[in-house]
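Engineer: I'll drop the sequence and a predicted model, then ask my questions.
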Amino acid sequence: MNSRLQVLCTHRMCAVSRQAGVIAMTDHTFSDDERAAVYRAIAERRDMRHFCGGSVAPELLARLLEAAHQAPSVGLMQPWRFIRISDRQLRGQIQAQVEAERIRTAKALGERSDDFMTLKVEGINDCAEVLVAALMDDREKHIFGRRTLPEMDMASLSCAIQNLWLAARAEGLGMGWVSLFEPQALADLLQMPAGSKPLAILCLGPVREFYPAPMLVLEGWAQARPLHELLYENQWGVTS
C-alpha cells in the first residue's frame, strides 16, 4: 500500500465503531446541522426558469465555479469547460437558438405540442448570469475509465453541474439547466474547437422564490416516481 495512504487509513480519524454488527463512521461524520444543510440543499434544489434580474457578486460566482471544479471525474480528466456569457448580444443569439429548438421540439411532441408551448423552458434573458457548460476537445486520448464507457466524460461534467447547482441553492441563488439547443450550432456560435461539445446552458441568479416542487410537476406535465419503484435488488426489476 502507498505509504501515504497507509498513514491515512491507520490514522485515528479512520476509526470505526462496531455495535450490534453495524459499522459506522464516527469521526468523519458531519454535525447534525451540517448534515441537515446538505440534505436540505439536495431536497430544495429546483430547475429554475423564473429569475428576477439582479447580479451575482464576482467572489460568489468564483466560489460556485470552484465548487463545480471540485467534482469527481473519470480518470481525473476534468472534461468540463465553462464559458461565461457576458455579452448581451451573444446572450440574445443563444436565446434565439433555444427558441428555435423549442419550436422543433413542440412539433416532435405531437398531441402534447400545445401543452409544451405553454411551459417556460428557459430564463436566459432574465437571469443574472449565463454559463455554457461544455465537454473539452481531444477527449479520446483519455482511456482510463472510458474504454468501454466513453460517456463517462458526460457523467463527469454532469457531476460538476450538480455541484454548482447545490452550491447555488445553498447560496440562495436559482439555477436552471437548459438543453433545448442544437449542439453544433451553439458550438459554432461560441467558436468552440472541433471535438468539443456544449452540454448545458446554465441560467443562474436571484429568484423571488423557489418552486415548492419541480416545475413540471406543478404544471401537470409529469409526476415524479417514488424511489421504491426504481430500486431493485440483485436483478433488474426485482424489488425487495
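Structural biologist: Here it is on my side, so go on. Numbering: from 1, shown residues only.
Engineer: contacts, neighbours, all on C-alpha from now
Structural biologist: Will do.
Engineer: who's in contact with stretch 221-239?
Structural biologist: 115, 216-217, 240 (C-alpha atoms under 8 Å, 6 or more residues apart in numbering).
Engineer: remind me, longest strand of the protein?
Structural biologist: strand 197-205 (DSSP state E).
Engineer: that strand packs against which elements?
Structural biologist: strand 129-135, strand 174-178, helix 183-189 (3 or more C-alpha pairs under 8 Å, 6 or more residues apart in numbering; DSSP states H and E).
Engineer: of these, which is nearest His28?
Structural biologist: strand 174-178 (30.2 Å; C-alpha to C-alpha).
Engineer: give me whichever of the helices and strands packed on strand 197-205 is most buried.
Structural biologist: Most buried of the helices and strands packed on strand 197-205, by mean neighbour count (mean count of other C-alpha atoms under 10 Å): strand 174-178, with a mean of 25.
Engineer: what angle do that one and strand 129-135 make?
Structural biologist: When axes from the mean of the first three to the mean of the last three C-alpha atoms, to 10 degrees is applied, the directions of strand 174-178 and strand 129-135 differ by 50 degrees.
Engineer: take the one below as the second:
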Amino acid sequence: MRAQDFSAAETQAVYRAIHERRDMRHFAGGAVAPDLLRRLLDAAHHAPSVGFMQPWRFIRIRDAALRQRLHATVEQERVRTARALGEREDEFMRLKVEGLIDAAELIAVALADGREPHVFGRRTLPQMDLASAACAIQNLWLAARAEGLGMGWVSLFDPAEVAALLGLPAGAEPIALLCLGPVHEFYEEPMLQQERWARREPLSSMVFDDRWGAASALFDATQDREIG
C-alpha cells in the first residue's frame, strides 16, 4: 500500500459522507467553533477550479439585522417562486425551504469580480467559474457532514438585491446563502424526496455510451437498483 492510498475505512468514510449529505432546512441553533469553521472553509478553499482561478469568496454574516434583511429577501423570492409554479404553488408554500434565522452560521458565497481575464478553460465555457465555486460549496458540505453539522444551500433570492446588501463590487455575483450549524437529526433521505416533491432518478437513465440516449453497458436493472 502506498503512503498516498486511503485505507478501506477512510475510503468508506468518503462514500458515507457523500451518500449521507443532506440539504438541511431544520437547524438546532447553537454555534460553530471558530477553529471548526476555519477548517470547513479551508476544505472549501481546497476545491478544484478551472485554470486554478479560485473564483469563490465567502462572506460570514455576523450582523443580526443583516441576516434578517437577507431572510426577507429570500421570503420575497419564495412567494414569487410559488406563484411561478402554478398548480404546485400551495404544495411549495408548505415546504420549509431555508433556515437563515435558525442556523448557527450564515455564509454568503459570491463569484469574485475581475474574472474576465481568466480564459484558461473558460474561453468557450465561461460558466466554469460557477462550476468551480460549486465544487468549493460541495467540499464545505461534505466536510460539514463529516463533522456532524448540517448545511443548506439557499438560492431563492434576487442576486442584485443580495449584492447590494453585501456591498459586492461591480462584477461580483452572489450564488448562494449557506445555512450551517448543528441539527437535531439528519433527514433519512433528501428532504424534497421525503416530502414527495421529487425523487432521485435511476443512475442508468443518466449514463450513456458514446452518444446521447444510448443505454450504457455499465448497467442492467439489478445493478442500478443495488447502487441506488
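Structural biologist: Nice, thanks for sending it over. Just so it is clear, the model here is predicted, and its values are computed rather than measured.
Engineer: thinking again about what came up before, from the contacts of stretch 221-239 of the first structure, keep the buried residues only.
Structural biologist: Using 16 or more other C-alpha atoms under 10 Å as the burial test, these include no buried residue.
Engineer: if we can go back for a sec, can you redo the helices and strands packed on strand 197-205 of the first structure as CSV with distance to Glu122 of the first structure?
Structural biologist: Below are these laid out as CSV (distance: least, C-alpha to C-alpha, whole Å):
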stretch, distance to Glu122 of the first structure
strand 129-135, 11
strand 174-178, 6
helix 183-189, 16
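Engineer: spatially central residue in the second structure, please.
Structural biologist: The residue lying closest to the centre of the second structure (C-alpha atoms, centre = their mean) is Trp153, at 4.5 Å.
Engineer: looking for the alignment partner of that one in the first structure.
Structural biologist: Aligned by TM-score structural alignment, Trp153 of the second structure pairs with Trp177 of the first structure.
Engineer: gap between that match and His228 of the first structure?
Structural biologist: 27 Å (C-alpha to C-alpha, to the nearest Å).
Engineer: Arg147 of the first structure and Leu231 of the first structure, how far apart?
Structural biologist: From Arg147 of the first structure to Leu231 of the first structure the distance is 28 Å (C-alpha to C-alpha).
Engineer: measure stretch 168-183 of the second structure end to end?
Structural biologist: End-to-end distance for stretch 168-183 of the second structure: 30 Å, by C-alpha to C-alpha.
Engineer: what's the matching range in the first structure for it?
Structural biologist: Stretch 168-183 of the second structure covers residues 192-207 of the first structure once aligned (TM-score structural alignment).
Engineer: which positions within the matching stretch qualify as buried?
Structural biologist: Counting neighbours by 16+ other C-alpha under 10 Å, one finds that the buried residues in stretch 192-207 of the first structure are 192, 196-207.
Engineer: stretch 109-129 of the first structure too?
Structural biologist: For stretch 109-129 of the first structure, a neighbour-count test (16+ other C-alpha under 10 Å) marks 116, 121-129 as buried.
Engineer: now do stretch 57-68 of the second structure
Structural biologist: 57-58, 61, 67.
Engineer: ok, longest helix in the second structure?
Structural biologist: The residue-count maximum for a helix in the second structure (DSSP state H) belongs to helix 64-84.
Engineer: any residues touching that helix, and which ones?
Structural biologist: In contact with helix 64-84 of the second structure (C-alpha under 8 Å, 6+ apart) are residues 61, 88-90, 92-93, 100-101, 106, 156-158, 161-162, 165.
Engineer: ditto for stretch 150-159 of the second structure
Structural biologist: With C-alpha under 8 Å, 6+ apart as the criterion, stretch 150-159 of the second structure contacts 22-25, 27, 73-78, 97-99, 141, 144-145, 173-183, 186.
Engineer: again, but for stretch 61-68 of the first structure
Structural biologist: 159-164, 167-168.
Engineer: turn those into a markdown table, including distance to His28 of the first structure.
Structural biologist: Formatted as a markdown table, those follow (distance: C-alpha to C-alpha, whole Å):
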| residue | distance to His28 of the first structure |
| --- | --- |
| Cys159 | 22 |
| Ala160 | 23 |
| Ile161 | 26 |
| Gln162 | 23 |
| Asn163 | 21 |
| Leu164 | 24 |
| Ala167 | 21 |
| Ala168 | 25 |
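Engineer: and the two most separated of the residues you listed?
Structural biologist: Cys159 and Ala168, at 14.1 Å, using C-alpha to C-alpha across the contacts of stretch 61-68 of the first structure.
Engineer: among those two, which residue is more densely surrounded?
Structural biologist: Ala168 (24 against 19; other C-alpha atoms under 10 Å).
Engineer: alignment lookup: that one to the second structure.
Structural biologist: Ala168 of the first structure maps onto Ala144 in the second structure, by TM-score structural alignment.
Engineer: now do the contacts for its match.
Structural biologist: 40, 150-151.
Engineer: tell me the one of those residues nearest Asp113 of the second structure?
Structural biologist: Among the contacts of Ala144 of the second structure, and counting by C-alpha to C-alpha, the member closest to Asp113 of the second structure is Leu40, at 23.4 Å.
Engineer: quick one: which helix or strand includes the closest one?
Structural biologist: helix 34-45 (DSSP states H and E).
Engineer: what angle do the helix or strand that that helix is followed by and strand 105-111 make?
Structural biologist: Of the helices and strands lying after helix 34-45 of the second structure in sequence (DSSP H and E), the nearest is strand 56-60. Put simply, strand 56-60 of the second structure runs at 150 degrees to strand 105-111, going by the same axes, to 10 degrees.
Engineer: and strand 56-60 of the second structure against the first structure, how far off on average?
Structural biologist: Compared with the first structure after the fit, strand 56-60 of the second structure shows a mean deviation of 0.2 Å (mean C-alpha distance after the TM-score superposition for the first structure).
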